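1. Kindly return the folded structure for what I paste below:
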Amino acid sequence: MAGDRLGFIDRIAERAAERRWKRRAAEAETTDLDQLRGRRGAARRLKRHLDDFLHVADNRLALPAIGNTAFPRPHDADWAWRPELWRGPIPEPGIASVQTQSTLGREATLFHDCTTSELTLRQIRNMREADLAPFGLRLDVFRFDGSYLSLAVDLPPDAAFGLKRRHLIRLETIVEMEKPIEIFVRLNVKHGPNVEQIVRELPLHQEEIRVEFDLAYTKLNEKRVEKLWTDIIFEGPQMNQVILRDLTFSRRPRAEL
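-> Reported below is the predicted structural model:
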C-alpha cells in the first residue's frame, strides 16, 4: 500500500513538473532576461539528469538488448568491455563534415588531416539477429585529401588497473565495407611519461576479426600505468563506407611457462 501511495505521489509530481516546463517553454519569448537566465540554468541541469536517465532506460528496454555487455571472451579473462557507442544510444548520434579531434560520445575521437572534410560519422542501430551489440558505428568517406584517418577509443580505468606485462589484450570487431581497405589497430599504454605502442593489422579476410596485443614485448612499467587507448587506422578510405558493427575488448593473463 505504501508503495502504491508513493507511486501515486510521484506521478502527480511528474505531471506538475511537466506542466511547469511546458508553461515556461511557451513563456520563453517574453520572460524577463534575468529570470530566463535562471530558468535556462535549471533546464540544463535537468537535461543532464534526463539524458542520463534516457541512456539507462533505453539500454534496458530496446531490442536487441541495449546495454548488452555479453560477448565471447577468453574463459580466463580478468576484464572485458564494450564501449558506449556500441552499447547504448548517445545524445548526439552523428556528425557531418567531421573536423579533426571531433568526439562522438565520451570515448571516441576522430582524427584526420584533410583540408576539406567530406566525412560523416554516425551511430546506427543494429537490427540483425546475429548482432550482440545493439548499436554500430558508420563512417562515410567521400573525397579524401588527407594522409591519415583514425578513430581513437579511450579504454576505461579498469583496463589499466592491475595491468601487467604478462597480460594479453584482445580486440574483436565486426566490419562491413563497400570496398576492401586495410585497417590497423594501435594499442597505446601510457605509463609515467612514456607510451608503449603495439600495432596490428585487422585480419579482415577471416570470419572472426580479432587481434591480440602481447605486453611481454614492451618496456611497460607496471607500477606507473595510467591509461590505455586504441587508434583504429583506416588506409585509403576515400569513397567508401565502413561500418563497425561491434567492438569489444578483453584482457587475460598469459599462461605461466
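2. okay, CA-based contacts and neighbour counts for the rest of this
-> Will do.
3. Neighbours of residue 86, how many?
-> Here the count is done by other Cα atoms under 10 Å, and residue 86 has 27 residues near it.
4. Might one say that it is in contact with residue 134?
-> Yes - assessed by Cα atoms under 8 Å, residue 86 is found in contact with residue 134 at 6.3 Å.
5. And what about the residue nearest to the spatial centre of the chain, helix, strand or coil?
-> For the chain, the residue nearest the mean C-alpha position is residue 85 (3.3 Å; Cα atoms, centre = their mean). Of the three states, residue 85 takes helix under DSSP: H, G, I helix; E, B strand; the rest coil.
6. any idea how far it lies from residue 141?
-> With distances taken as Cα to Cα, to the nearest Å, residue 85 is found 19 Å from residue 141.
7. residue boundaries of the strands in this structure?
-> Counting by DSSP state E, the chain has these strands, from start to end: 79-81, 94-96, 102-104, 108-112, 119-125, 135-141, 149-154, 167-177, 182-191, 194-201, 209-214, 225-235, 240-253.
8. Turn the ones you listed into JSON lines, columns for distance to residue 23 and mean neighbour count.
-> Formatted as JSON lines, these follow (distance: least, Cα to Cα, whole Å; neighbours: other Cα atoms under 10 Å):
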{"stretch": "strand 79-81", "distance to residue 23": "43", "mean neighbour count": "19"}
{"stretch": "strand 94-96", "distance to residue 23": "31", "mean neighbour count": "15"}
{"stretch": "strand 102-104", "distance to residue 23": "33", "mean neighbour count": "18"}
{"stretch": "strand 108-112", "distance to residue 23": "38", "mean neighbour count": "20"}
{"stretch": "strand 119-125", "distance to residue 23": "34", "mean neighbour count": "20"}
{"stretch": "strand 135-141", "distance to residue 23": "36", "mean neighbour count": "21"}
{"stretch": "strand 149-154", "distance to residue 23": "41", "mean neighbour count": "20"}
{"stretch": "strand 167-177", "distance to residue 23": "47", "mean neighbour count": "18"}
{"stretch": "strand 182-191", "distance to residue 23": "51", "mean neighbour count": "19"}
{"stretch": "strand 194-201", "distance to residue 23": "54", "mean neighbour count": "16"}
{"stretch": "strand 209-214", "distance to residue 23": "53", "mean neighbour count": "18"}
{"stretch": "strand 225-235", "distance to residue 23": "46", "mean neighbour count": "20"}
{"stretch": "strand 240-253", "distance to residue 23": "42", "mean neighbour count": "20"}
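9. to compare against the first, here's another:
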Amino acid sequence: MTAHNDLATRWTRQARKLGRIAREIEMDGGVRLASRSQRPTGMPDDAEILHRPSILAIRQTPGGHVSPPSGAQLAADVSLHHDMNPPRIVTRQIQRDEGHHDFALDIWNTQGSFMSLALALPSEQMAKIAREDLIRLDYTIELEQRCDVFARLNLVHGPNTEQVVRQLDLRNQGDVLEFDVHYTAFDPTRAREIWIDLIFNTRPLNRVVVRDLVISRRPRLSL
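-> Predicted coordinates for the structure are as follows:
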C-alpha cells in the first residue's frame, strides 16, 4: 500500500511539472505569436498580415555576416544581393525584445551601385494572393546617409514574372506603400514564387537599420 502511495505521489508531481512546462511553452508561444502578428499603426482593419521577415522576428544563427557574397542567404526567407567587389558589407541582427529584432547593414562601398534584400513570401501565404488584391508593405527604416530606396514586387506564375516597382518615402523613416496586383497579368492559379526586393542605391559609406517590415494584403474593392 505504501509503495502504491509513493508511486501515486511521484506521478502526481510529474504531472504537475509537465503541466507547468506545457503552460510555459504555451505562454512563450503566445508571446512570439503576438509579437509576430502585431499590427502596424494605421493598418486597415480588413488587411491580413501575410509575413514579417524572420530576420526581424526570429533569432538567427549566425546573427551576422561579414563580406557576404551576392546571393548570400541571411535567413530562410531573406537573401542579400549586390554588385560590390569586394563586398565590404557587415550585417547584424540586433535584439530589441522577445520576437522583435532590428537588422543593421554597414556598407563601406568603393565600387558597386546597389544592394538589395529579397524578402520571400511563404508558400502558404503566397496561395492567398488574388488579382483583386493590394499587397501592402509597412516599413520602418533608418539611413545614416540618405539614398534612393525602391521596393519591387515579383510575382512568378508559370514561366512568367510580373514586376511592380515603387519608391519608398523615408522622410519620416516609417511609412507604407501598396502594389496593385489588378494591373498585372498575374495568374494566381499558376503562382510559383512571390517576393519583394528592397533595393538600396547605396552611397560609398552608409548604415541601414531595418526596424520593421510587414507584408499584408487586402481586397482593392474595399477602397
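10. thinking again about what came up before, and the residue nearest to the centre of the first structure? What does it align with in the second structure?
-> Mapped onto the second structure by TM-score structural alignment, residue 85 of the first structure lines up with residue 55.
11. and its match, what is it in contact with?
-> 74, 75, 78, 93, 101, 102, 103 (Cα atoms under 8 Å, 6 or more residues apart in numbering).
12. So residue 169 of the first structure is in contact with residue 213, correct?
-> Yes - between residue 169 of the first structure and residue 213 there is a contact at 5.1 Å, judged by Cα under 8 Å.
13. Including distance to residue 35 of the first structure, could the strands of the first structure go into JSON lines?
-> Output for the strands of the first structure, formatted as JSON lines (distance: least, Cα to Cα, whole Å):
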{"stretch": "strand 79-81", "distance to residue 35 of the first structure": "45"}
{"stretch": "strand 94-96", "distance to residue 35 of the first structure": "33"}
{"stretch": "strand 102-104", "distance to residue 35 of the first structure": "33"}
{"stretch": "strand 108-112", "distance to residue 35 of the first structure": "37"}
{"stretch": "strand 119-125", "distance to residue 35 of the first structure": "37"}
{"stretch": "strand 135-141", "distance to residue 35 of the first structure": "41"}
{"stretch": "strand 149-154", "distance to residue 35 of the first structure": "40"}
{"stretch": "strand 167-177", "distance to residue 35 of the first structure": "50"}
{"stretch": "strand 182-191", "distance to residue 35 of the first structure": "47"}
{"stretch": "strand 194-201", "distance to residue 35 of the first structure": "50"}
{"stretch": "strand 209-214", "distance to residue 35 of the first structure": "55"}
{"stretch": "strand 225-235", "distance to residue 35 of the first structure": "44"}
{"stretch": "strand 240-253", "distance to residue 35 of the first structure": "46"}
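14. Among these, which comes closest to residue 66 of the first structure?
-> For the strands of the first structure, the distance to residue 66 of the first structure is smallest for strand 135-141, at 7.8 Å, taking Cα to Cα.
15. so how far is residue 117 of the first structure from residue 8 of the first structure?
-> On the measure of Cα to Cα, residue 8 of the first structure and residue 117 of the first structure end up 53 Å apart.
16. Also residue 139 of the first structure?
-> Residue 139 of the first structure sits 13 Å away from residue 117 of the first structure, taking Cα to Cα as the criterion.
17. Now residue 78 of the second structure. Nearest residue, chain neighbours left out?
-> With Cα to Cα, 6 or more residues apart in numbering as the criterion, residue 78 of the second structure has its nearest non-adjacent residue at 4.9 Å, and that residue is residue 119.
18. Equivalent analysis for residue 129 of the second structure, please.
-> Of all residues not flanking residue 129 of the second structure in the chain, residue 188 sits nearest, at 6.7 Å (Cα to Cα, 6+ apart).
19. Map that neighbour across to the first structure for me.
-> Match for residue 188 of the second structure (TM-score structural alignment): residue 222.
20. before we move on, what about residue 103 of the second structure?
-> In the first structure, residue 103 of the second structure lands on residue 137 (TM-score structural alignment).
21. Go ahead and confirm residue 220 of the first structure touches residue 163.
-> No - using Cα under 8 Å, residue 220 of the first structure makes no contact with residue 163, being 9.4 Å away.
22. If you count surrounding residues, which of the two has more?
-> Neighbours were counted for residue 220 of the first structure and for residue 163 using other Cα under 10 Å; residue 163 has more, 23 against 20.
23. okay, now residue 71 of the first structure: neighbour count?
-> 17.
24. Matching it against the second structure, which residue comes up?
-> Alignment note (TM-score structural alignment): residue 71 of the first structure maps to residue 39 of the second structure.
25. what sits against that match?
-> Residue 39 of the second structure sits next to residue 49 when contact means Cα under 8 Å, 6+ apart.
26. how close does it get to residue 119 of the second structure?
-> Note on residue 39 of the second structure: its distance to residue 119 of the second structure, by Cα to Cα, is 19 Å.
27. which SS class is residue 7 of the second structure?
-> Three-state call for residue 7 of the second structure (three-state DSSP): helix.
28. Check the contact between residue 184 of the second structure and residue 162; I expect there is one.
-> Yes - the criterion here is Cα under 8 Å, and residue 184 of the second structure meets it with residue 162 at 6.5 Å.
29. In the first structure, where's the longest helix?
-> helix 33-61 (DSSP state H).
30. from the middle of its chain, how far away would it be?
-> From the chain centre to the centre of helix 33-61 of the first structure is a distance of 21 Å (Cα atoms, centre = their mean, to the nearest Å).
31. which of the residues in that helix are buried?
-> Neighbour counts over helix 33-61 of the first structure (16 or more other Cα atoms under 10 Å) mark 36, 39, 54, 55, 59 as buried.
32. can you put those residues in CSV and add distance to residue 204 of the first structure?
-> Below are those laid out as CSV (distance: Cα to Cα, whole Å):
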residue, distance to residue 204 of the first structure
36, 54
39, 52
54, 35
55, 32
59, 29
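33. got a list of what residue 167 of the first structure touches?
-> Applying Cα under 8 Å, 6+ apart, the residues near residue 167 of the first structure are 214, 215, 216, 251, 252, 253, 254.
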